[in-house]
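>>> Could you look at this predicted model? Sequence included:
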Amino acid sequence: MSIDIGGRKLTPTGEQPPVAQSALSQVTPAPGTGRLRAAARAVRRGYHPYAFIAPSTLLLIAFGIVPIALALFVSFTDLDLKGLGDHSQVRFVGLENYTRLFDDPLFHRSVLNTVIFVGLGVPGVLVVSLTVALLLNTATTRLFRWLRALFFLPSITNIVAIAVVWGYLYQTDYGLLNQLLSVLHIDAVPWLDDPETSRFSLALMAIWRGSGLNVMIFLAALQAIPTEYYEAAALDGAGRWHRLRYITLPMLRFAIFFVVVTTLIAWLQFFEEPFVLTNGGPLDATTSVSLFIYKTGFNHFEYGYASAGSFVLFLIIIVVTAIQFRSRRAELDA
């Protein structure tokens, strides 16, 4: 509807004159065009998450997947130092490196040593870090900050500096530990010179060094437990042990699972402590699988053989981790 005033047609707001309406009808998009534009906008928005994860994905491919694939390929060859410059000297040997590996007594010894280290280290780290976290959780505010920093410090300290200090502690003739034992009229202990005690000595040092990060994880989990649970348990007459058993530990089950998985993976790759302190000795008693791989590749320059050992270790870690997740899933389903 329009009003004619002085030869001019005025149209009320929201209403178009017939000519304008016909013009709009000529530019109406074809059926389905709006849906295509909406789909295009959705696709463009869908690129944003991939753009954010692209750098980390490229790093994972470059420094994770590609080296694993190369190690797998090299493990089927006889690549050594002489064959690096002349590819014609590199031969494909199939499973020869793997059969040699499983017939190698030193590799068997390194696997046994690694199992012993895992048996000492994983329970030790779990017990020490959980105990320290429980004690720190009850500390006062100012003392809590200082103790938390003190226990976390070894995790960020250089391994060489730690090894120098612990080397002096473990020294047989004038080390601090044996000096303390002499005060108690106890004979000196060959901490790093005896095949039996050397494993325990390295495990003790690694437990001390590796517990700091796990203490922080347990502290975060402890502080996330609602205090109402403890108040209700105290009203019911539950003691400290019952509160720990029926409230704290069940509420920490996910943190405990995470710590066990990551600690087990780390101890299966046990390397730095024996490399710096004992170099695998005495009598190969502290040669772990990782140290065996390092010596084979960088001391004897047998890269194909070392790659076979690294891939076997990789498979062991994958299988052990998969078993842990499978058992955890079965526990949750039950």
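It's in.
>>> C-alpha from now on. contacts and neighbour counts both.
Will do.
>>> list the buried ones in stretch 256-266?
Under the neighbour-count criterion of 16 or more other C-alpha atoms under 10 Å, stretch 256-266 has Ile256, Val259, Val260, Val261, Thr263, Leu264, Ile265, Ala266 buried.
>>> adding another structure so you can compare the two:
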Amino acid sequence: MLPPIVVVLLWQYFYDPGNGLFNSILSGIGLPPSQWVQSPDTAMVSLVLVATWANLGGTTIIYLAALQNIPGELYEAAELEGASVWQRVRHVTIPQTRFVLLVMLLLQIISTMQVFIEPYQLTGTTNPDTITVMVLVYRYAFTVNHDFGLAAAMSVVLFVVLALFSAIYLRVTRERESA
């Protein structure tokens, strides 16, 4: 678990088109170097990889805490009944961690819509292949024509969209749990 800017700076070294770690590995096995975040084909995939790796630590801790709260007796009872590993996961682990799984899914979707540091630091604000909503808001507010009103309106629209999505998501998940 590292601060986001530290993660991005680390991955900048990995993705460096000249002396980056990934291109060194590619040249070591005889493959040509890649323009990881500069290429339209790999730029967004590279950003997704960075953002996923950056958030993996905190998410893993939350999932581990949820798994540790499952009583061991449930697994023992399922094993005595002859349940396979997949059946134990399906009928014990997932139902016992359902709330955490649903909340984490919602939080991950919200954080995905608010990605800013990774594309801003790795590719700047002018690369059309890595524009996110928050980079677009930043561009309108601080680089394009200093249109703070439009940037604020975009932020409010993003807030409303995420709030509506969250409300619908919570309603649907509550209905499923009560049924």
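Great, that's in hand. Remember, predicted model here, so these are calculated numbers, not experimental data.
>>> Just give the TM-score of the two.
The TM-score (TM-score structural alignment, normalised by the length of the second structure) is 0.93; 178 aligned residues with a C-alpha RMSD of 1.4 Å.
>>> still on that earlier bit, most widely separated two among the buried residues of stretch 256-266 of the first structure?
Ile256 and Ala266 (15.2 Å; C-alpha to C-alpha).
>>> that older thread, among the buried residues of stretch 256-266 of the first structure, which ones are in helices?
In this view, these that belong to helices under DSSP state H are Ile256, Val259, Val260, Val261, Thr263, Leu264, Ile265, Ala266.
>>> Can you tell me what the first one aligns to in the second structure?
Put plainly, it is Ile256 of the first structure. Alignment note (TM-score structural alignment): Ile256 of the first structure maps to Leu101 of the second structure.
>>> Tell me the secondary structure of Val115 of the second structure, please.
Three-state call for Val115 of the second structure (DSSP: H, G, I helix; E, B strand; the rest coil): coil.
>>> Looks like Ser307 of the first structure contacts Ala71 (just checking).
Yes. Shown here, Ser307 of the first structure and Ala71 form a contact pair, counting by C-alpha atoms under 8 Å, at 5.2 Å.
>>> Those two - which one has more neighbours?
Counted by other C-alpha atoms under 10 Å, Ser307 of the first structure and Ala71 do not tie: Ser307 has more neighbours, with 27 against 19.
>>> Need the counterpart of the more buried one in the second structure.
By TM-score structural alignment, Ser307 of the first structure lines up with Ala152.
>>> what helix or strand does that match sit in?
Using DSSP states H and E, Ala152 of the second structure falls within helix 148-178.
>>> quick one: buried residues of that helix?
Applying 16+ other C-alpha under 10 Å to helix 148-178 of the second structure flags Ala151, Met154, Ser155, Leu158, Leu162, Ser166, Thr173 as buried.
>>> average offset between that helix and the first structure?
Its aligned residues in the first structure lie a mean 1.2 Å from helix 148-178 of the second structure after superposition (mean C-alpha distance after the TM-score superposition for the first structure).
>>> For that helix, which helices and strands make contact with it?
helix 94-113, helix 133-138 (3 or more C-alpha pairs under 8 Å, 6 or more residues apart in numbering; DSSP states H and E).
>>> any idea how far Trp11 of the second structure is from the residue nearest the centre of the second structure?
In the second structure, the residue lying closest to the centroid (C-alpha atoms, centre = their mean) is Thr52, at 4.6 Å. Thr52 of the second structure is 12 Å from Trp11 of the second structure, where distance means C-alpha to C-alpha, to the nearest Å.
>>> Ok, Asn127 of the second structure next?
Asn127 of the second structure sits at a distance of 18 Å from Trp11 of the second structure (criterion: C-alpha to C-alpha).
>>> Neighbour count: those two, which is higher?
Trp11 (22 against 16).
>>> Map that one across to the first structure for me.
For Trp11 of the second structure, the residue aligned by TM-score structural alignment is Trp166.
>>> mind checking how far Tyr75 of the second structure is from Thr132 of the second structure?
Using C-alpha to C-alpha, we find Tyr75 of the second structure at a distance of 43 Å from Thr132 of the second structure.
>>> re the thing from before, which residues does the match of Ile256 of the first structure contact?
Tyr63 (C-alpha atoms under 8 Å, 6 or more residues apart in numbering).
>>> And the residue nearest to the centre of the second structure, what's its match in the first structure?
Using TM-score structural alignment, Thr52 of the second structure lines up with Ile207 in the first structure.
>>> No more questions from me, cheers.
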